[in-house]
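Colleague: generate a structure from the sequence data that follows.
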Amino acid sequence: MSQHARFNRHATPQEAQPSAPQEPAGAGQQAQPSPSDVKRWRQYLADERAEAAVYRDLAQNRQGEERDILLALAEAEGRHEAHWLGLLGERAGKPRRASVRSRMLGFLARHFGSVFVLALAQRAEGRSPYAKDPNATEAMAADEQIHEEVVRGLATRGRNRLAGTFRAAVFGANDGLVSNLSLVMGMAASGVASSVVLLSGIAGLLAGAMSMGAGEFISVRSQRELLAATRPTQVTLLAAPKLDLEHNELLLVYLARGMTQEAAEHRVAERMGLLPCDCDPSLSLQPELPDVEDQHEAVGTAWGAALSSFCFFASGAIVPILPFLFGLTGVAALVAAGILVGLALLVTGATVGLLSGTSPLTRGLRQLAIGLGAAAITYLLGLAFGTVVG
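Modeller: You can find the predicted model right below:
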């Protein structure tokens, strides 16, 4: 494309000395590239092809605007592919395998096509090396920055759609893991028998799951009722023809909804059939329709949220008592419980990191530190309590 060619003509190596002019990067007359340059370009070429394929695979599972956006991203990656092909020429050789990251994205896009893929793609676009590579054009580096924001927007749509379920899953499972591990560690440290520790863990599982389910039911139901109470009704359409023109309170309705005096008066004239008038057409607002629900505040039903919270808490709370269910006792059971819960916390933390577009490892380690820290404190309290009672 012309813009690509324009930037390509002006791109110069960052290391170029002012007193020693060099051929522009990407120009046909540039110096013979080194083997390391060729290797790097071929890797870029493979990754661009793989990323374009990811966006095309994702587009197959989308419709309308999202599909068009993803195909446009694939087309942009194709332009980058053409740049590296132009530099390589006959040296392009047999296609290289894409990086492990790109291959993993491709596998997920083909088989799942979920928001996780977009979140990973967002991180991948944000780590593009083109800004520091002397052989990439300024336009390509700018493209990658824009792509990150485009993918962030698409991923945000997916995050909004699963916000309620995801909240119930992560918080429910994490609460089950941490609270029941803490309970088991505290009871074991106090010196009670392993059978008592197991029974306490089962009781903690059931009590916590019921509490989480009931709390989520009340939370979601309350949110939906609150939103329903604030949503405008259609009463103005029914009552307008019967209003007293001398004391028209319909104006107050629109003023209370936040309209300006002029816009409110115009809407009243429309509702009362007093138009036509020589008014500003921009004041003709859309008919009053229910506002779109805030996807972060009300997603799904109260019963669905309650059942999800119950199940996810129970799935987390059962992990610390698995060693006791399989016959382990004493320190061995506690160590096994700690390892199992630690692995589960790493998974939940990494999942949060993936969906939020941040480092899965960092989020996983943070989750692990918080969970095991809480369990360690409870264990120390159990030791102290057992010493006092003993």
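Colleague: please count neighbours and contacts with C-alpha atoms only from this point.
Modeller: Will do.
Colleague: tell me which residues in the longest helix seen in the chain are buried?
Modeller: The longest helix of the chain (DSSP state H) is helix 194-230. For helix 194-230, the neighbour count (16 or more other CA atoms under 10 Å) marks 194, 197-198, 200-202, 204-206, 208-217, 219-221, 223-224 as buried.
Colleague: which helices and strands sit right next to the host helix or strand of G78?
Modeller: In the assignment (DSSP states H and E), G78 maps to helix 64-88. Packed against helix 64-88 by the contact rule (3 or more CA pairs under 8 Å, 6 or more residues apart in numbering; DSSP states H and E) you find helix 35-60, helix 138-161.
Colleague: another one to check against the first:
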Amino acid sequence: MGLSGFVREETTGRTQPPPGGSPRSPAAPPAADGGSGQRRDAFFDNAKYLAIVLVAIGHAWEPLRHGSRTVTALYTVVYAVHMPAFIVVSGYFSRTFDASPARIGRLITSVAVPYVVFEVAYTLFTRWSDHVPDRPVTLLEPLYLTWFLAALFVWRLTTPVWKAVRWPLPLALAVAMLATLSPSIGEDLDPQRTLQFLPYFVLGLCLRPEHFRRVRRWRTRLLALPVFACALAVAYLMTPRWDYAWLFHRDSAEELGAPAWYGPVMTLALFGCSTVLVACFLSWVPGRRTWFTALGAGTLYGYLLHGFVVQGSKPWGWYAPAWIHRPVGAVVVTLAAAAIVTLLCTPPVRRLFRFAVEPRMDRAFRRPRRAPHVPAQAQAAPGES
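Modeller: Now for the predicted structure:
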């Protein structure tokens, strides 16, 4: 949950003029890593923050789905948006990944190491929260939220491939469609999610700043209102008739009890729907600096840490009172989820957990040798841009 965009990556959210505004738009604060003096793009920081809020709200709504058709419809629409948006932005900020030693070093420290740390932490925590004292610690079966880090690691490693082929998006869609036909693909590193969400990452790789500028035109913003209204209405009507587990992209068609041919069809249909909804979501993201812009740099913290709160709500009995399952309870849960994930993105929390989310491991990697006639200051350390 800056991926590049959501995890600390080579660009760390820094671009030239914001795609959603003019060069005169208010400048964002300097990049968190001190980089090259470029400024963070407020649009993408805003998008990251709003996306992580949707992720937290979606997880908070899970216990409220049963018995509430309205909450289930809202849950369905949120799940059609938040992870695709997350992954599209991840792909967009992975465009510069070239598998060089410096990039590989940053990928290990910003994705692989946090994956290991939080996979172990979630395993130990859920032994208590899920009452499974013998749950084994394994790095091959991502637990809960950690699947995203495992998938991002694979996606980014394959970036040079998608940049080299002529039709990357159709090829990625074909891979995702074939994955739904493969119930025996295994569970190591959650390959179903990695392959079925792949087209969104590749879509991000294909995007350019002008695409974000176009999606933020006022006409698109106005059109987004009826689009979201229609999506919510369709979700409400379909709630008793379809399995929203298709939106999780973690199972094959056969595992979801559907004919094999449903898989490829649903892959294309959901990709089209989610892409439209992501465009509508991005059209509403402000391009100027707001009170939450600075929180966009800490979305990976909010993503990885809010899961402990969600898991802890089970033994703590937060959903036990009857009023929680009424409309007023749903509103309270929504506000609480937004407030908690906001808190987890703040600088004090980031300083406290930086050792796990953004570890400094410069000594673990060799410094690249200087090329002949290249000044020393032109060389970048593995953990730098």
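Colleague: care to give me the TM-score?
Modeller: The TM-score (TM-score structural alignment, normalised by the length of the second structure) is 0.24; 138 aligned residues with a CA RMSD of 5.6 Å.
Colleague: looking at the helices and strands packed on helix 64-88 of the first structure, which is closest to L340 of the first structure?
Modeller: Across these, the minimum distance to L340 of the first structure, taken as CA to CA, is reached by helix 138-161, at 28.2 Å.
Colleague: show me what counts as buried in the closest one.
Modeller: Quick answer for helix 138-161 of the first structure (16+ other CA under 10 Å): 138-141, 143-145, 147-148, 150-152, 154-156, 158-159, 161.
Colleague: neighbouring contacts of the helix holding G78 of the first structure?
Modeller: The contact list for helix 64-88 of the first structure (CA atoms under 8 Å, 6 or more residues apart in numbering) reads 26-28, 38, 41-42, 44-45, 48-49, 51-56, 58-61, 92, 140, 143, 147, 154.
Colleague: circling back to that earlier point, packing partners of the longest helix of the first structure?
Modeller: When contacts are defined as 3+ CA pairs under 8 Å, 6+ apart, helix 194-230 of the first structure sits against helix 163-189, helix 302-317, helix 322-325.
Colleague: which SSE is immediately downstream of it?
Modeller: Sequence order places helix 235-239 as the next helix or strand after helix 194-230 of the first structure, per DSSP H and E.
Colleague: picking that back up, L361 of the first structure: which of the helices and strands packed on helix 194-230 of the first structure is closest?
Modeller: Shortest separation from L361 of the first structure across these is recorded for helix 163-189, at 16.3 Å, computed as CA to CA.
Colleague: kindly calculate the angle that the closest one makes with helix 194-230.
Modeller: Helix 163-189 of the first structure and helix 194-230 are oriented at 150 degrees to each other (axes from the mean of the first three to the mean of the last three CA atoms, to 10 degrees).
Colleague: who are the packing partners of helix 163-189 of the first structure?
Modeller: For helix 163-189 of the first structure, the elements it packs on are helix 194-230, helix 302-317, helix 330-356, helix 360-389, judged by 3+ CA pairs under 8 Å, 6+ apart.
Colleague: please redo it, this time with the cut-off set to 6 Å
Modeller: Packing partners of helix 163-189 of the first structure (3 or more CA pairs under 6 Å, 6 or more residues apart in numbering; DSSP states H and E): helix 194-230, helix 302-317, helix 360-389.
Colleague: any buried residues in it, and which?
Modeller: Here helix 163-189 of the first structure shows 163-164, 166-189 as buried, counting by 16+ other CA under 10 Å.
Colleague: and what of stretch 50-63 of the first structure?
Modeller: 50-59.
Colleague: with stretch 337-351 of the first structure instead?
Modeller: Buried residues in stretch 337-351 of the first structure, defined by neighbour count with 16+ other CA under 10 Å: 337-338, 340-342, 344-351.
Colleague: what residues does that stretch touch?
Modeller: The contact list for stretch 337-351 of the first structure (CA atoms under 6 Å, 6 or more residues apart in numbering) reads 320, 360, 363-364, 367-368.
Colleague: neighbour-wise, which of these leads?
Modeller: P320 (33 neighbours; other CA atoms under 10 Å).
Colleague: so which strand or helix has E270 of the first structure?
Modeller: Here E270 of the first structure sits within helix 261-271, counting by DSSP H and E.
Colleague: and that helix, what's buried?
Modeller: Residues of helix 261-271 of the first structure classed as buried by neighbour count (16+ other CA under 10 Å): 263-271.
Colleague: just give me the closest of those residues to R123 of the first structure.
Modeller: The nearest one, if we look at those relative to R123 of the first structure and count by CA to CA, is A263, at 45.1 Å.
Colleague: the closest one and S356 of the first structure, how far apart?
Modeller: Going from A263 of the first structure to S356 of the first structure by CA to CA, to the nearest Å gives 41 Å.
Colleague: among the helices and strands packed on helix 64-88 of the first structure, which comes closest to G106 of the first structure?
Modeller: Of all those, helix 35-60 sits nearest to G106 of the first structure, with 5.0 Å by CA to CA.
Colleague: now the closest residue in space to Y92 of the second structure that isn't next to it in sequence: which helix or strand?
Modeller: Nearest residue to Y92 of the second structure, sequence neighbours excluded (CA to CA, 6 or more residues apart in numbering): G204, at 4.1 Å. Element membership for G204 of the second structure (DSSP H and E) is helix 198-206.
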